[in-house]
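Asks: What follows is a predicted structure for the sequence shown.
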Amino acid sequence: MSSLKVESLVCEYRTNPLGIDVRNPRIGWKLVSERRGTVQKAYRIQVAGPGEDFANLVWDSGRVESERSNLLAYEGPMLQPRTRYYYRVQVWDHFERESDWSAVAWWETALFSADEWQANWITPDSEAIDPQAAPVFMLCKEFTLKQPIRLARIYATAAGVYELYISGEKAGDELLAPGWTSYHKRHQYQTYDVTAQLKVGYNQIGVLLGNGWYKGQLTGFDNYTNLYGDIRACLIQLHILYEDGTEEVVVSDATWSSSTSPITLSEIYDGETYDARLEKEGWGQAGYDVGSNWSGTEIIDLPYTSLVAQENSPTRVIETIFPQSLIRTPSGETLLDMGQNMVGRIRMTLQAPAGTVIRLQHAEVLDKEGNFYTGNLRKAKQLVEYIAKGGGTESYAPHFTFQGFRYVKVEGFPGQENGLPLDAFAGEVIHSDMEPTGWFECSHPLVNQLQSNIVWGQRGNFLDLPTDCPQRDERLGWTGDAQVFIRTAAFNYHVGPFFTKWLRDLKADQGADGGVPVVVPDVITKKPVSESEAEMLSAAAWGDAAVICPWTLYLCYGDERLLADQYDSMKAWISYIRSQGDREYLWNTGFHYGDWLGLDAKENSYIGATPKDLIATAFYAHSTRLVRDAAVVLGKAEDVRAYSELLGRVIAAFREEFVTPAGRLAAPTQTAHVLALKFQLVEGNVRKRIAHDLNELVVQNEYHLTTGFVGTPYLCLVLSDNGYHETAVKLFLQESYPSWLYSITKGATTIWEHWDGIKPDGSFWSDDMNSYNHYAYGAIGDWMYRYIAGLDMDETVPGYRRICVYPRFAGSELTSAKATLLTPYGKAESAWHIEDNNILVQVVVPANSSAEVILPGAELEEVREGDRMVTASEGIHSARRSEEGVRISVGSGTYQFTYSMK
């Protein structure tokens, strides 16, 4: 057996993806080697058709001399729809070792064109069932299988949300399918393997069909409905391949039956009502007689050209947690405390007489007196009602809604006056099924809780798209929140497919003038808008998500194809900005959110004191720089020249407008200084002065911040990069308001929208806008991984092909830190520990990667790796003294560096 192995094969970021419509899918793998400095020299990919024995070889790349092992495109003959392809990989390394073939992996194509749809969009007969009726619809179709089958696939979607059942058993574990996209332009469908659920003889397909985002209540500012359409519908196409090779297709059409369901109300914001007495026993099972209580269906005209196969990971129940305690409030309410602000649903099990009504209401916090508090939900009810059918044990969880909550008020549960049985309730945590990829921990318990809060905030708000909050009547894909958090998001989870899907919706909803909606999918322009709302359709730092997000994904995953796909959208955003200002190189017109929720705002204002035109022009420069950099990657020489020239002019205009002749910023705010430094708008002595002034602003404010959504993500990064890391650490570890750790001292288990969502005296910020699960300020996680633990990348070699390890030590409150990241090449790690001025730094570099390690405060002759002098250790390419400390270049492997800090 070779000690060089190929493992963890993925196709389009995913393991064995079922139902993709990518014509040239990309393949990646990881090398496993016990030998330091392992680098791939060549690879070979084989792709085969039906059968895992590779007898039906479709494509053989042959031996390709390349170190690449990530996102390599299939280059064989045109793929066929509805076909499973198997693939395997073999590699050679620079030690002249040859690996065995990897384990076999696969991908399966879905439908490639609208012409392949034979099914019809159907909805209940409108003469029998009101299309606007509140109850969730039930649709079903019975069919007969005449002989044993080899395989069966269903391709399905809905105008609304749906669940699919085969003979009474749910197909797949996806929730809230088909997810939320810009439906008129991009409408996802799902693929289900139902081979094991079908049997010879009678079978039945059943569908539950709810409003969801398609036609339910959205944008709670005015509870507008029917944003994408006023009729729910489903589209179902079942392909059956019999053992004898013949095929049969069962489709949705006018022969299906329909009825209303026991779910009498289901809305994203309001919750769900389920009357178990209305259950239709045997529905969905073979032989069920629809009878006279059922109606027919009718075909409606909805498009097929907008249909795309599932692009991101589906929404699922990811974890189950249980109530930690039972609370009796001063006002007499009975509450479950889940111990964690979560997003999902409660599943309850009970025995009760028929007609018993159990009500579950969900909230995030308790008020100052310890009572149940729902004021911050605004119009969202977050209410689940269950009406028991009686006669035995019943179990229920909502189908087409989700709640953001820590506390659950329970009313009507049998025997409640004597206390609630905690084991009758379970919290099912729901979000997009992203792979966890990053872990951070350190010696400070409050910081570890902060990391937990950041992760839980991401989980709660990454439910099919990056939402602003999961509890109140909003839950929209705010672009500003997404762009400030995306780098942190990519540490905690693999967000490649998640953001790929969302960015395609951003591009679809981008205006003809290049303007980018402030929320994606764009629901603001889907409803009648006032003149003031129309001005809010694009804004600096929000619309810049069109540029920042694809560039960040390119850095984190090396995804050049996504960068190319989004490039026109990126350019269009710059064109939009360029057309806005009354001076070509300044953006000084239009509506802007500014430094949203900045603490230096005027009384009764949400917008911080930093001039909005300074912020807008700074982002103008930043996005122009990133588009220029993208043009370099994509080999667009003319664009490189044009955007380089534009960048120079915007920077010159910024300096002329906002920097005094003496080298000070005209705006004396923390955020203004942060943006000027982070976006490289000043240089030389002016940069040094502005960095000094920023440090003074923080110190003079007793190591507290005044920044909002725009300045906060970069504040500690800028301080650390400009020689003030000690200030950044003191600011970061601040526990009094305003600070990251303040909310933790008040019991937070997720990130708050406001620094003082709960004030020191226990009172609240205004009900109007006070989410306790709002991930934007969790962007500090990026700095925690990269600067505290010291795990970063060389951005000139994207995707962590070359890792940078540079832990920054400051103060005595942090004595250890560790960051682990599953990169496209494998596990990378930076961990350090200080004891009595002796420092241990452990570094893990995955095979086919390398790293630059900086040991601050070290002397070259004193650094040891393991039991050897660093210069004599295997895997060390070079070691030298530098301004920062000792700089060491290493190949793959695990290293332990020890030294005494000077």
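Replies: Good, I have the coordinates.

Asks: From here on, just use CA atoms for contacts and neighbour counts.
Replies: Fine.

Asks: Next, count neighbours for the spatially closest residue to Ile205 that is not a sequence neighbour.
Replies: Counting by Cα to Cα, 6 or more residues apart in numbering, Ile205 lies nearest to Ile166, which is 4.8 Å off, once chain neighbours are set aside. Per other Cα atoms under 10 Å, the neighbour tally for Ile166 reads 21.

Asks: right, and Ile166 touches Gly206 too?
Replies: Yes. Counting by Cα atoms under 8 Å, Ile166 does reach Gly206; the two are 6.3 Å apart.

Asks: take the one below as the second:
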Amino acid sequence: MSKKGILLVLAIQFIGLMAFAQVQVTNLLVENRMEPAGIDKQAPRLSWQLLSSKRNVMQTAYEIRVATDLKSLEKGNNLSWNSGKINSEQSVYVPYSGDELLPGTTYYWQVRAWDNQGKRSKWSEPSHWLTGIKDVDNWKAQWIQVGFEEEEGRPSPLFRKDFSSAKKVKQAVAFITAKGVYEAEINGQKVGDACLAPFWTSYNERLQYQTYDVTELVKQGTNAVGVTLGSGWYRGNIGFSGQVNVYGSELALLFQLELTYEDGSKERIVSDDSWKSSTGPIVYAELYHGETYDARLEKAGWSTPGYDDSAWSGVEVKDYSKDILITTENEPIRKKEVFHPVEILTTPEGDQVIDFGQNLVGWVQMKVSGNAGDQVSITHTEVLDKDGNVYLESLRSAKQKNTFILKGESVEEFEPHFTWQGFRFIKVEGYPGELKPENFTATALYSDMEQTGSFVCSDELVNQLQHNIQWGQRGNFLDVPTDCPQRDERLGWTGDAQAFARTATFNFRVHSFFDKWLKDVAADQYDNGGVPFVVPDVLRNGQVSPGWADVATVGPWTMYLAYGDKDLLAQQYESMKGWVNYISSVSSDDLWKPDFSFGDWLFYRPFDDNSGMSAVTDKSLIAQAFYAHSTQLLIHAAQVLNKQDDVTKYEQLLKNIKHSFVQEYMTPNGKLVSGTQTAYVLALNFDLLPEDLREQAAKRLVDNIRTYNTHLTTGFLGTPYLCHVLSRFGYNDVAYELLMQKNYPSWLYPVTMGATTIWERWDGIKPDGTFQTPGMNSFNHYAYGAIGDWMYRVVAGIDTEAENPGYKGIQIKPHIGDQLSHAKAELKTYYGTVVSGWEKVGDKLKLNVSIPVNTNAIVYVPASATSAVTESGKQLADVSGLEVVGHEDGYVVVKLGSGAYQFESN
């Protein structure tokens, strides 16, 4: 290459580097989601991220512009909002402040930013959001039901209507909901990609509708819309007592299609008495029991124009309320990962079984050829028994069985619609011919949360534990945080959710997921402030339990810490306050002794229950501990929301609660009346003991752990905090020992037994291959996965500052253990990806850290002295923009800004 050519290449490379060095704006979000549909807020909050290869980069100003079409946006004309240059480092939750937003309208937006070097970014790539119906008065559709008497088994009804579009369509937006679950089609194509819409809320108080841009589906001329309904949560079998028709006994549809033509005129297609109804091939569908699909009953072309529906029935218009209708603010349930068979086997009992290698939640798709009337059934199970046979007892009454009846035409494909299963194995019966792996796939279903966290380390069993934690969350975060996804339960148990909430925020972006569900917590909260066991509350027994109902305070505060969303905290504040006030109202002398309590659910009991080693914790002690915890969280919320009167009131209450705890449950020398691990963990984690007695309490905790040969004995309420307390009080080595234990009871015992999700019980499968009691033995039950929070925040060391939540202020403080040679965590925040990874190399420790633009961090580098630490090969004093701010318990404490850093210490 000539000298001139070399110079040209170098110049191009330099320009590229300079372009990346300049701050870039990316990852535009509206109300925490990328390009969402159905935004009903007049001032939706806009967020973005900044990218730069430089260190210590902060935003100093931004400018946003919004328009209803891309051309106007790019030219800066006819804008709905132009913020102008705003001097601010805020890049998360910036409220829209432009013209009034119109319903069913797409808004395009972009942003540019200035950094602390005075450099201005280019405009970001445009993003957009679609508004919802916005006001109940904008609903012109009518609720409709079938016009015929339903058959036994309640087959899924079909609704259809032909309509004409006389002009060229510029935009078509559909608003749909149902009493039940639905799938909609326009001209034979499915509307959207969600499953089981409108999902599950407290239907009597809040029924979600969905908004879809269906412009590509509607054509000029004749069109048709068709909608299939299923029983779903609305009237199907829900709960473990055979409940049906919990919210109603009849399904109904509400459909509204808004057409905007190129000439600006509009037309509306709505559900009314002109629609027709019938039934089709889904002859049975229940969430727990499965779906029966008779392909012989398919009505070919029923959702396309020109279909002959003369034999169909009419519909009945119903005057159901629309006042409870709300837009869908969280991520829909979608089809996600696909699994192929890893083994096809014949069991000792002669069953044909397919193993997909992963315990998942979703359904199986099948290809099959046979004769009309041939019937193939698929029964789903999580495990095989010790002899290798299909094990179904732990499903209780849930059938988990899908049946497909062939129409006898070439290759047919089956996929369920209005059910789902929790399984790893399937038993196939009636399949004509040989089972071949290419004819079966399993698809995972869950709320379409973005995966935000990862954790890897030098121990493969711990890595598998992390895998199991994430898959437990996937399977049980199907619109509500369920306890389990397979047996006749699948309810939003509040105790499981509060125990796992912080772990959940690391692995996936659950901001909108919890925002939606916590609104249902408030909606189903009793008038006296009590909070049900499950939400949505289908049990309706009026009871509360400590550690379960506390999700009312734990949930909002945890989401605030993880996402920095003050609006969510304000939204839930009265619910938080109502719960604490309820406890006060049923307490005597600030001492809560509840009428009912689940206690430390599923705590350790040895195989020999007469050994005297069962870890039973006094239930009233637990109640008092959570009373204090919820009161403290309420105080934190009141401080953030500047409710000073409440701060003063509840700070005094908290003093009284702690005093009553000490008086009732602690001897003068600091011994608790329950000597269990959970008792000491809760007392220490919630700061219930006098400071001068905490160290000896921690020692008692460790002594107890040693009594069990360094094994945990905690249940649902003690487990989330166990290792945190040990690390906090200087017993990090014991915490690591607990993590690394491989025999029962421990986190790794299920891993050694082949688990691919978290079990409900520490010993769901015993060492001899037999099972725990089948009445309560789920193999996908995420609560014990709460150890993940300790792995991420303590082992890897990634945390947020409480005074700068949502990782605007970041803390990196890894705790090194002898059992691992390296560990690394990554977390996608609203500001960018935070990384903390450490590795032992000989007698040195390497710590690699990455901090997003527009944030700051405090990094704790494990080292005895500043002189023992280098960053990118330089002494810390020689590193620009980095400040040593102290030394603490074997760490050199460093303050720094954005960028990638490579620390090394002796």
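Replies: Here it is on my side, so go on. Computed from a predicted model, the values in this text were never measured in an experiment.

Asks: follow-up on the earlier one: overlap in contacts of Ile166 and Gly206 of structure 1?
Replies: Applying Cα atoms under 8 Å, 6 or more residues apart in numbering, one finds that Ile166 of structure 1 and Gly206 are jointly contacted by Gly284.

Asks: Mind telling me what Tyr891 of structure 2 corresponds to in structure 1?
Replies: In structure 1, the residue paired with Tyr891 of structure 2 is Gly885, using TM-score structural alignment.

Asks: An error on my part: the question was meant for Glu409 of structure 2.
Replies: Aligned partner of Glu409 of structure 2 by TM-score structural alignment: Gly391.

Asks: now Lys167 of structure 2
Replies: In structure 1, the residue paired with Lys167 of structure 2 is Gln147, using TM-score structural alignment.

Asks: So that match sits against Leu241, correct?
Replies: No. Applying Cα under 8 Å, one finds Gln147 of structure 1 not in contact with Leu241, separated by 10.1 Å.

Asks: Now that Ala539 of structure 1 has come up, it's in contact with Thr589, right?
Replies: No. Contact criterion Cα under 8 Å: Ala539 of structure 1 and Thr589 do not qualify, at 10.2 Å.

Asks: Please identify which of these two sits among more neighbours.
Replies: A direct count of neighbours by other Cα under 10 Å for Ala539 of structure 1 and Thr589 places Ala539 higher, at 22 against 14.

Asks: and the more buried one, what does it touch?
Replies: Per Cα under 8 Å, 6+ apart, neighbours of Ala539 of structure 1: Val516, Val518, Gly590, Phe591, His592, Tyr593.

Asks: go again using 6 Å as the cut-off
Replies: His592 (Cα atoms under 6 Å, 6 or more residues apart in numbering).

Asks: Counterpart of it over in structure 2?
Replies: When structure 2 is aligned by TM-score structural alignment, Ala539 of structure 1 is paired with Ser545.

Asks: what's the helix or strand for Thr292 of structure 2?
Replies: strand 290-294 (DSSP states H and E).

Asks: ok, average deviation of that strand from structure 1?
Replies: Compared with structure 1 after fitting, strand 290-294 of structure 2 deviates on average by 0.3 Å (mean Cα distance after the TM-score superposition for structure 1).

Asks: what's the matching range in structure 1 for that strand?
Replies: Here strand 290-294 of structure 2 aligns to structure 1 at residues 271-275, judged by TM-score structural alignment.

Asks: ok, and what's touching that stretch?
Replies: Applying Cα under 6 Å, 6+ apart, the contact partners of stretch 271-275 of structure 1 are Pro262, Ile263, Thr264, Leu265, Ser266, Gln382, Leu383, Val384, Glu385, Tyr386, Ile387, Thr401.

Asks: Next: stretch 323-343 of structure 1.
Replies: By Cα under 6 Å, 6+ apart, stretch 323-343 of structure 1 touches Asn371, Gln403, Gly404, Phe405, Arg406, Tyr407, Val408, Lys409, Val410, Val429, Gly460, Thr749.
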